[in-house]
Structure formats: C-alpha cells, structure tokens
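Enquirer: predicted coordinates and the sequence they were generated for:
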Amino acid sequence: MSNPLDDLILDLIARIEAGVPPWRQAWKASADPRMPLRSNGEAFSGSNAWLLAFAGAMRGYRSPYWFTFRQALAIGAPVGKGEKASPAILYKTRVVGEPSERSEVGAADDSGDPRVLRYLKTYSVFNAEQLTDCPRAFLDIVDPDPAARIAARNAVLDAIPARVEFGGGTACYVPALDLIRLPHPHAFDTRDDFLATKAHEQLHWSGAAHRLDRTFGKRFGDEAYAFEELVAEIGAAALGLRIGLAPQLLDSHAAYLGHWAKILRHRPTALLEASGHAQRAVDYLLAFSAQGAVTDLAD
C-alpha cells in the first residue's frame, strides 16, 4: 500500500543522500524561517509547519500564507497556470467495530470492543505568491524587529531549565548526568550558530526518562541513536520556526545522514513518527516560557 507522502519522502531521501538535511539547506540563501499560516491567519502545526516552511524556503517564497485551490478562488486570486502544489497532511480517525461494522474483517479486537483507526491523507496547498492577483495583505510581509526577535530567541531558550556546562569543543547531552555540554558562545561563528546548537541539545534533554521518556531501542535497534538525532534535528528546526532561528549543521551530525536515509527507505512512516516526537518535544520546551504557555501548538 502506497504512502500519500511517497513522493515527498523520496525527495527528502535524495537530498539527505546528497549530504545535507533539507530542513537545514532550505534557509541557506533565504530570510529567517517563518511559521506557515493558513488563509485565515492561523498557524500550521505539527508536521505541516516544518514541511511547508521547508517547501516555501526552497522555492524562495517570502509570504507565509498557504491556500487550497478553493480558498484561493474564494478571495478572487486563482492559482497561477502551471504552479506546482505542496502537500499538507490531514489526519483522520475512524471507529471500527461498532455493531453496524462487526462483519468487517478485523473490525474489533478479541474483546469485541471497537477500535479507533488513525490514518493520514494529503491535500494540496499553494503559497500566496503562486496566486494570480493575490491581495497585497498576503504578500506585503513586514520583517520583525531584529532586536525583538533576538530577545524572543533568548527568552524562549533561556527559560528551559536544562543544566548546561560550558567549555571544551563538543556539544552534547549526557544522559547519565542529565547535563548539556556546550562550547562557550564565543567559540561559534555566530550567535545564531550557538543558539541553534543549544536548541538541538535541549531537544535531546527533553527525551530523558523522567521527562518525555523517548526511547527507540526496541523498534530501531542499532539505528535508535540515529533516529533520536533525526527527532532532535526536526525538533530544532520546528522550534526555530517559532523564534525565527534558522537551523545550523554541525559536522559531528554528518555521520547520521546515511542512517537517516536508510531508516526512511526501510520505514517511510518514520518521518512522520519522528515529526510527532519532535512536536511533542517542542510543545514541552515552549511550555517553560511565556510564549509556550499562551500558544496552542496542537494539530
């Protein structure tokens, strides 16, 4: 049975095998990442947030607004001829095993109780810049004040109560000590490099047994560590969307690229599984700051 995201996953695998995680490459030559917005101004969340941010950045769109074909028609701005859609994810649930469905094979478990099946569908969306005669309100995007953006980045990351030890030349989370080790900020090329690295390690910190208890040994075996790195990579990118922080690549993470491609080839659903764990980690970390306390990130 094919996955609705097969084409996207194959594209991601190709980019990973080329040597650069696509959620990092996307912002190399573009502005700060922006949280993708629906046509009504509500923010996308979960996997859709980083998937659409990645698609928009790769194609050079500045507008964060995305529309379905019908939503574009509703504002009198039809999709331009030949424009390529981007996939968004819609999760559906279905209860099987109710009396009317008991005849279906596998409709209920051995207890006879109904089961809830969760499955995904994809739908097509287009950026505001792909529409014809799109209203300027969706195109004239005002860049945030740099000083305010920096203050927001620091406030969110500093509110996370992880114990951090500075010094040395390695960035890592040490589970046995429940401790993050980071080089001194001045050892990084830029302040954003330091903050992105800090965010990545804070994602690992969130997975401790007494926090989110994120372990993958039974399901992924020798690739469990690589999968945890994938979760942290996606999570740091998703957290960066919230605070305008473009993700950075550390040389020490390059060894995981081949593992990620292998995992996605053998288990395509791993991408969405990693995204789900990453989103839960981002929610957990944002809850420590005022921004996290007042913002709902749930799908």
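Expert: Great, that's in hand. Keep in mind that what you see is a predicted model, and the values were worked out from it rather than measured.
Enquirer: only C-alpha atoms for contact and neighbour calcs from this point on.
Expert: Noted.
Enquirer: got the end-to-end distance for stretch 67-77?
Expert: Distance between the two ends of stretch 67-77: 10 Å, counting by C-alpha to C-alpha, to the nearest Å.
Enquirer: how far off centre is that stretch?
Expert: Relative to the chain's own centre, stretch 67-77 is displaced by 26 Å; criterion: C-alpha atoms, centre = their mean, to the nearest Å.
Enquirer: how about residues contacting that stretch?
Expert: 38-39, 78-79, 123-128, 131-135 (C-alpha atoms under 8 Å, 6 or more residues apart in numbering).
Enquirer: ok, Glu165 - contacts?
Expert: Per C-alpha under 8 Å, 6+ apart, neighbours of Glu165: 179-182.
Enquirer: now flag whichever of those is closest to Ala49.
Expert: Ile180 (27.1 Å; C-alpha to C-alpha).
Enquirer: that closest one touches Gly167, doesn't it?
Expert: No. Between Ile180 and Gly167 there is no contact under C-alpha atoms under 8 Å: 10.8 Å.
Enquirer: next up, a second structure to put side by side with the first:
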Amino acid sequence: MAYQRESKMDQISSELAQKFIAALKEETLPWSKGYDVNYHPPFNPATGTVYKGASNVILLLNNIEKGYTDPRYLTFNNAKDLGGHVRRGEKGVTCIRIQPKTINITDQEGKVILDENGEPKQRELLIPCPYTVFNVAQIDGLEHVLKPLNLAAEKHQWDPHERAEELIKNSQAKITHSEFRDIVEAPCYSPYLDQIFMPERYQFKSTERYYGTLLHELCHWTGHPSRLNRFDEKAHNLGFGRPEYAKEELRAEIGSSLMCLTLGIKHDLDDNSKAYVKSWIKVLENDPREILKAAAQADKIATYLRQYDIVKEKPKEPLLKPYQGKVHPQDIENVKQQAVERIDLNVKQRIFDFSPVKNQEKSIPTQTSLER
C-alpha cells in the first residue's frame, strides 16, 4: 500500500512538474493563458472544504485544461450521497491530502526512546494521501441540490488595484520606493532588514506589473521568522542561482500568481522573474516532487496574505452530513428530519439500515464521505 502511494505521488509530481517546465520554457506560468477575472478557489460544496496546498494548484490547472468554469469538486461518494452520479467514462483528477501520523522515536537498534517520565518520545509525520475528485460538470443528478454559481456577481465590488493597495496597506509591511539605481537596482525583499525595496510606480510598464511585482516581494516578506518562518538566520546570505534561492523564488512566484488571481489582477512573469526560469527548470528536473512542495508553500503564503484582504471569503456551508450505518428504529424519523433540514433533498434517495440494532444500542453515525 505504501509503495502504491509513493508510486502515485511520483506520478502526480512528474505530471505537474512537466506542465510547469513546459510553460516556463515559454517564459510563462501554466495558468497564464487561462486567466479568468472571475477566479474562485476550488472547493467541495458537500463538505464546505476549500482545497488547499498542492490540491488548489492541481485543480486550478485542471479547470484551465478542461475548460471548466465551475470551481466545485466532489468525491465519488460525495456525489452519490447527494443523489447524483459521475457520468460513465469520466476521469477524475488526483489531489493530495496531508494526513498527520504520530510515531514513536527509536534509536539505531530500533528501540523506543523514553522521556524523563518513562513515556515514549514521539514525533509527528505528515503523510501525503492521494484521492480523486470530479468537477460538478462531470456529475449528473445534482440539479436539485447545487445552484449555478454567479461568480461575476461575487467579484470586484472593489477595483482590483484599489483592493491590492488596501491589502498591502493592511499588511503594514515596510516598503521603500526609490527611483535611484544606487539604492534600488531591482525589486527585492531583505530578510535581514525585514524590508521591501521597490522602484517608483511610474517606472513599471503597467499598473498590473507593479502590483504583481510588489505582491511577489510581499510573498517573500511572509517568510520572516515573525510570520511563516521560512528563512533561517543566514537567509540574507543566500546567493543567486543556489537551489534554495531558486526554490524560494518559485514559491513566491506561484504565491503572487494566486494572489493576483484572487484580486483580479492579470499577472505574467516580469523581466526580473524570467531571470530565474532556468534555475526553476533545473530544480524541477532534478526533483519533480519539489513542485508539490512549492505549490503547498505558495498556497500557505497566499492564505496568510488573504487575512489582509478587504474582501473576506465566506466559510462554505456544507450541504451534506450523511448518516451511514445502523440507525435505531426510534430515531429514524428524527434522522430523516435532520436530513431535510440540512439540505433540500428527496429523502427517499437516502438509504437507511432499518434492521434491528444489537442490544438496542444507538450506533454512532459515521461520515466516511466527508473525509475531505
């Protein structure tokens, strides 16, 4: 099972890395050609889960490649529990869920190491678990449950540039603008000074390019020890062209792209970012799994910056809380009523086990289809 999971992870990493490498060789990013002013983060309407980390990037690319305009995705069981069904022949997209697992720490001989209280020392592992989801466009029978989304109506109550300006202001990042080349040769963030240096706004080719660049530097700014803590104390000595330097630049570029999509600002690689393309390609060719790490970190960066956005994302109300397993006879009507209250769904489509319960004990409802 572990071998199969590793093999699947390698396949996901390789496919995603190849998409990035192909786009980078054209000096662009995979989603640039599919830019949508009405972008909405992919989410699961059954559970209310907004897909995070690498899954967010994977589903974004899947929408662009397949031409889907709906950001909603469901697992096979989600669709079934909502009374729908995935159409025959449709292929899902594989995402990644991180499952924490606590293990005992052992020495070189395999013996468990104990702490001062005689208890086993433990550490937490983060296990990547692949799973498959389908866009709602691939699912029939959901018309009575899912209403069409009007993304255009939800977006841009604020001007994108004004919204970006407010986000930057709310972050309270220290930003210095200067037109003098002896002070600012190129946009940059200094971890040592915890300060962003930018040329003057008029020196950029467009307003989009200005905000795209500043958001890129703001993504670096999140790495400070007082924020997301991605840099060690020697981070300011990282040299151009080194692998760690290239990895951080890739995280910031993907993160700023996600932020531009969120704000409604068109974003392309600028001349400064294009200087890193060869090093990014080299990193991905040497280790395809690095794209999953970069995508996960980029989404974490974007999530951190969204706290400063004047437009707050509303929590997704889950549509589905299915009852599975045995239900005590006296609770049947109550369970049905809760199902009706939770969702406008024909109760006849739900399957309840009315067989006698052993020892007349109530079983605890499970939610296996809500794992993600």
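Expert: On my side now, so go ahead. Just so it is clear, the structure is predicted and the values come from calculations on it, not from any experiment.
Enquirer: quick one, helices of the stretch 151-300 of the second structure?
Expert: For the stretch 151-300 of the second structure, applying DSSP state H, counting those that start in this stretch gives helices covering 151-154, 160-171, 207-221, 243-263, 271-274, 277-286, 290-305.
Enquirer: out of the ones you listed, which gets nearest to Ile113 of the second structure?
Expert: helix 290-305 (30.4 Å).
Enquirer: now the angle from the closest one to helix 160-171?
Expert: Interaxial angle, helix 290-305 of the second structure versus helix 160-171 (axes from the mean of the first three to the mean of the last three C-alpha atoms, to 10 degrees): 80 degrees.
Enquirer: roughly how far is helix 290-305 of the second structure from the heart of the chain?
Expert: That offset, for helix 290-305 of the second structure, works out to 7 Å (C-alpha atoms, centre = their mean).
Enquirer: coming back round to it: between Ile180 and Gly167 of the first structure, who's got more neighbours?
Expert: The residue with more neighbours, out of Ile180 of the first structure and Gly167, is Ile180; 20 against 13, by other C-alpha atoms under 10 Å.
Enquirer: helices or strands up against the longest helix seen in the second structure?
Expert: Longest helix in the second structure by number of residues (criterion: DSSP state H): helix 2-25. With contacts taken as 3 or more C-alpha pairs under 8 Å, 6 or more residues apart in numbering; DSSP states H and E, helix 2-25 of the second structure sits against strand 122-135, helix 277-286, helix 290-305.
Enquirer: let's see 7 Å
Expert: helix 277-286, helix 290-305 (3 or more C-alpha pairs under 7 Å, 6 or more residues apart in numbering; DSSP states H and E).
Enquirer: so which of these gets nearest Ala235 of the second structure?
Expert: Once those are compared by C-alpha to C-alpha, helix 290-305 is nearest, at 17.0 Å.
Enquirer: the closest one versus helix 277-286: what angle between them?
Expert: Going by the same axes, to 10 degrees, helix 290-305 of the second structure makes 120 degrees with helix 277-286.
Enquirer: list the helices and strands helix 290-305 of the second structure packs on?
Expert: Looks like helix 290-305 of the second structure contacts helix 2-25, helix 53-66, helix 243-263 (3+ C-alpha pairs under 7 Å, 6+ apart).
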